[in-house]
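Engineer: just to be clear, the model below is a prediction. Sequence and coordinates:
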Amino acid sequence: MDKNRVKGAVKEASGSIKEVAGKLTGNDRLRAEGAAEKVEGKIQTKIGKVTDAVKNALR
């Protein structure tokens, strides 16, 4: 498993927590930061999946 997949999953989870905290407290900035971090995490996870697929294809 590529390290980007793990880091991406952690970023997604962290972003989700920030987003929910922002919604609960009414803090739009925190909610937006959480949403952005969640998207970053999804992208990083997909990069990790592609990397794994390329490595497996070259074996």
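Structural biologist: Good, I have the coordinates. Numbers count the residues shown, from 1 in each chain.

Engineer: please make it C-alpha for all contacts and neighbour counts, starting now.
Structural biologist: Will do.

Engineer: roughly how far apart are the spatially most central residue of the chain and Val6?
Structural biologist: For the chain, the residue nearest the mean C-alpha position is Gly41 (1.5 Å; CA atoms, centre = their mean). To Val6, Gly41 is 9 Å away according to CA to CA, to the nearest Å.

Engineer: what's the answer for Gly22, then?
Structural biologist: To Val6, Gly22 is 24 Å away according to CA to CA.

Engineer: structure two is appended below for comparative analysis:
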Amino acid sequence: MAENEKAKAKTEQAKGKVKESLGQAVGNERLTAEGKAEQTKGDARQAKEKTKDAFRH
């Protein structure tokens, strides 16, 4: 289960980076903001999983 959550975090971060880059390339501020938000969500999910891993060991 934890590996699944880690994969979701990486996917969210990657999708967010693509959206942000695309938004900047075409000058779409909304798309850029969505990308940043997705990256932040992925970062938070990853931090949560790292914290859980730290307490398991």
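Structural biologist: Good, I have the coordinates. Because the structure is a prediction, the values reported are computed rather than measured.

Engineer: fetch the TM-score of the aligned pair.
Structural biologist: Taking TM-score structural alignment, normalised by the length of the second structure as the basis, the two superposed chains have a TM-score of 0.87; 56 aligned residues with a CA RMSD of 1.4 Å.

Engineer: my guess is the residue nearest to the centre of the first structure contacts Gly34. True?
Structural biologist: No. Using CA atoms under 8 Å, Gly41 of the first structure is not in contact with Gly34, being 10.4 Å away.

Engineer: please enumerate the helices of the second structure.
Structural biologist: Assigned by DSSP state H, the second structure shows helices spanning 2-26, 29-56.

Engineer: would you mark the buried spots in the first one?
Structural biologist: If I follow you right, that is helix 2-26 of the second structure. Of the residues in helix 2-26 of the second structure, those with enough neighbours to count as buried (16 or more other CA atoms under 10 Å) are 6, 9-10, 12-21, 23.

Engineer: now the angle from that helix to helix 29-56?
Structural biologist: 160 degrees (axes from the mean of the first three to the mean of the last three CA atoms, to 10 degrees).
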